[in-house]
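Trainee: coordinates only, sequence not included:
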């Protein structure tokens, strides 16, 4: 029997997310991203459709690699302007009961003590439905925004992240015992000081001498997402991540990444099924293949090539404006998203060009869309699940809200008929729905910071 497929809506608190230019489509509503009602309605729609969650991407810089400035990104709204996604979550949680919220936060620019409090607060307010996508950043513009001359080297960012994780684990898992909160009205004792510990941390990057400010939240540590597929990123994912977000054009390439991460996790004492993998996907669905192709052709009219190049230049760390259309591109030693450079090289060969890149970006991004009838897309999703060993899909938006309405109204019922999609939500917090338990298992490194070590 096939495994149950899981869906996240993949979005960002901005106008142009992945498919650059589609905000200009007359039916698209992403220009309303500054309206709270837009997100409240979005959450209701996703929960009615039994989505597992919404996965919020985020950046804290602008795309200024292409042409040496941010002009192209600004003209095309390529992830700028971009608002803070964490502030949306309580409002979306208030109108839903089951929907999970994965939010990207860049640890390089977040003080761990304050960040730990913010995530615990969100976990309390959502009833245990928050996840954290752990990122270390890749934009020099973000580094400059906080007073650093440039981005920390790629692998060094992961070394910093390992220390950061140990610190927030200490705060989330080790500062308060589960039974520290008494709420004893008769004696006037809210919490037992003997069951609350000050965390002492002194490392190469961080020094903290404080107790966690929040009482234990439903999950304590949020569900941990991570999206690194480079060699160093895979090691980090195998150590810390519960959910891994991957992109790829070929099943065998994705399968290799998935197998490697799970094998490394097992070597570290975790179980292979402690890690769930979500593949990024863009779906163009029709009642027939012809209808889907017609819709695809319509959407392509609104693509922004300039926006796509601005986005790709930043995420690959290469200024394509310096190259003629067929001039071989020197990838050099990019300090941006190394796995993106590796994926592009796999897709186009070692001597890829601006033309080859543009040929891939048929819908305004490097993510090739899947175009087909409901039956064809269902078969494709099941095939990826079985052959590449992925657990679910992060579905990037095209024209909203219709792209998700089509999944909810047509695709999910088809998957339910095939027995690969849930008919209702299970009870419990986000981690319980994904893994069957509310807290991180004893095999996870965070468990070592608990007062009982379990």
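Mentor: On my side now, so go ahead. Computed from a predicted structure; not experimentally measured.

Trainee: all contacts plus neighbour counts: C-alpha atoms, from now on.
Mentor: Fine.

Trainee: Let me see the ranges of the strands in the chain.
Mentor: Using DSSP state E, the strands of the chain run over 6-12, 53-57, 100-106, 130-135, 181-184, 189-191, 199-202, 207-210, 223-226, 243-246, 276-281, 283-286, 370-373, 392-396.

Trainee: right, and those - which one's nearest residue 150?
Mentor: For residue 150, the closest of the strands of the chain is strand 100-106, at 15.3 Å, according to Cα to Cα.

Trainee: Check the offset of the closest one from the chain's centre.
Mentor: Relative to its parent chain, strand 100-106 has a centroid offset of 7 Å by Cα atoms, centre = their mean, to the nearest Å.

Trainee: what's the angle from that strand to strand 130-135?
Mentor: Taking axes from the mean of the first three to the mean of the last three Cα atoms, to 10 degrees, strand 100-106 and strand 130-135 form an angle of 30 degrees between their directions.

Trainee: Now do the helices in the stretch 301-450 of the chain.
Mentor: 305-316, 338-348, 354-360, 374-387, 402-406, 412-417, 430-435 (DSSP state H, counting those that start in this stretch).

Trainee: quick one: contacts for residue 7?
Mentor: In this structure, residue 7 makes contact with 51, 52, 53, 392, 393, 394, 395, judged by Cα atoms under 8 Å, 6 or more residues apart in numbering.

Trainee: okay, pairing it with this:
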């Protein structure tokens, strides 16, 4: 492909590794490959080694997926999920961050947390603490859940209505903004040993919130971190999810296969963001890449990987995503649309297209449903650049295939090709994750809805006034 833009003017690709604290994440079945080490996901060294590898490749972040619940829709049981380790067993991703941050300096961490099963205060405190410990490298991927099994695990009867989950999410975010942005002024912490004043009481304010879903009163326990609010990621693609993303998300994670459909998604997201008075939204596309020294060797490697992959495990994952047991249909039978409360944007495809199990198996050739690129480093680099330029996305969430081989191959073969074309950074910028992504400082911009919850100085108490006199 010939790019008309000069290297200096062309947009540089942003890149996250897309992973999960489990063995089988997106490309199912590849845990059986002799060189795959994902079975070591419960060992801390597996993750610290990965973090250091990604930082050597100048990755912007490690995007950690997560689910609450299990995939039990396919065949009406957990048998295939357990046999193929389809995100089961799966561990809490936030437990990995401090260790990985300790062995890196720049790598960001986008952590998925389902707000439907969290208390806003405890969640906000945990992520503010992580932002301190990572020195401003934490992001939150906001999800509302899509599994009935999750509801049963917490003692509920079934999944809430799709749009109701987003209504609850709106209030969850509002309360988190109050905690992160509204309780402590930037200069509240003094650490004045001589005057015995660690924090200036006049600059810490109580939160008052009485809503439909949540109530809270009191002072947030965590002082302002580098970013205050973590970088906000979101992946909802339904009409309600897109409205939510346009209002809150700084980075949106999308799927898609054909460039024209991806571009339509991108244009829609950017249009909705502009309607909200927001312009700077980064959009990442999920992608899988298999690369080697030549195109021929890459195809040979892909053929090798396919022998270990499990398209049926991909179907089991997909079944829970749409809330439909796909095992009930013949391989060549068109799957009818059924309204469910699961991932609406994925389920909608059955209404728009004639899709069979065979179609899905072909799409899940490596057990996952993201676009698959295979070729030499130069070939993959050109395909990534073309996708970026044709669709208007900002970067990619790169799934793993054989771990850690696939990321190492990408860093060794693809990254230098992107750099030679002027489409990928050659060093990290300084600053927080938000600053690296947007180059506009560490904090959320004034155009973000969090702005209305930022604290302003209030009339101090008598005790606080006395302390102010001491500090004068």
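Mentor: Sure, I can see it. In this text the structure is predicted, and so the values were computed from the model without any measurement.

Trainee: Please convert the strands of structure 1 to TSV, extending it with distance to residue 416 of structure 1.
Mentor: Formatted as TSV, those follow (distance: least, Cα to Cα, whole Å):
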stretch	distance to residue 416 of structure 1
strand 6-12	12
strand 53-57	18
strand 100-106	20
strand 130-135	26
strand 181-184	43
strand 189-191	47
strand 199-202	47
strand 207-210	49
strand 223-226	26
strand 243-246	23
strand 276-281	19
strand 283-286	17
strand 370-373	16
strand 392-396	14
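
Trainee: and the aligned partner of residue 311 of structure 2 in structure 1, what does it touch?
Mentor: Correspondence of residue 311 of structure 2 to structure 1, assessed by TM-score structural alignment: residue 305. Shown in contact with residue 305 of structure 1 (Cα under 8 Å, 6+ apart): 20, 21, 358, 364.

Trainee: Distance of residue 305 of structure 1 relative to residue 77 of structure 1?
Mentor: Distance, residue 305 of structure 1 to residue 77 of structure 1, using Cα to Cα, to the nearest Å: 12 Å.

Trainee: Now the common contact residues for these two.
Mentor: Common contacts of residue 305 of structure 1 and residue 77 (Cα under 8 Å, 6+ apart): 20, 21.

Trainee: that older thread, reformat the helices of the stretch 301-450 of structure 1 as a markdown table; add distance to residue 44 of structure 1.
Mentor: Below are the helices of the stretch 301-450 of structure 1 laid out as a markdown table (distance: least, Cα to Cα, whole Å):
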| stretch | distance to residue 44 of structure 1 |
| --- | --- |
| helix 305-316 | 30 |
| helix 338-348 | 33 |
| helix 354-360 | 34 |
| helix 374-387 | 23 |
| helix 402-406 | 12 |
| helix 412-417 | 16 |
| helix 430-435 | 17 |
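
Trainee: Excluding residues flanking it in the chain, which one is nearest the aligned residue in structure 1 for residue 356 of structure 2?
Mentor: Under the alignment defined by TM-score structural alignment, residue 356 of structure 2 corresponds to residue 353 in structure 1. Spatial nearest neighbour of residue 353 of structure 1, chain neighbours left out: residue 328 (4.9 Å); criterion: Cα to Cα, 6 or more residues apart in numbering.

Trainee: Trace the one you found over to structure 2, please.
Mentor: In structure 2, residue 328 of structure 1 lands on residue 334 (TM-score structural alignment).

Trainee: thinking again about what came up before, how deep is the match of residue 356 of structure 2 tucked in, by neighbour count?
Mentor: 20 (other Cα atoms under 10 Å).

Trainee: do the same with residue 215 of structure 1
Mentor: 21.

Trainee: what's near enough to touch it?
Mentor: So residue 215 of structure 1 contacts 176, 181 (Cα under 8 Å, 6+ apart).

Trainee: What spatial separation is found between the counterpart of it in structure 2 and residue 175 of structure 2?
Mentor: Under the alignment (TM-score structural alignment), residue 215 of structure 1 pairs with residue 223 in structure 2. For residue 223 of structure 2, the distance to residue 175 of structure 2 (Cα to Cα) stands at 16 Å.
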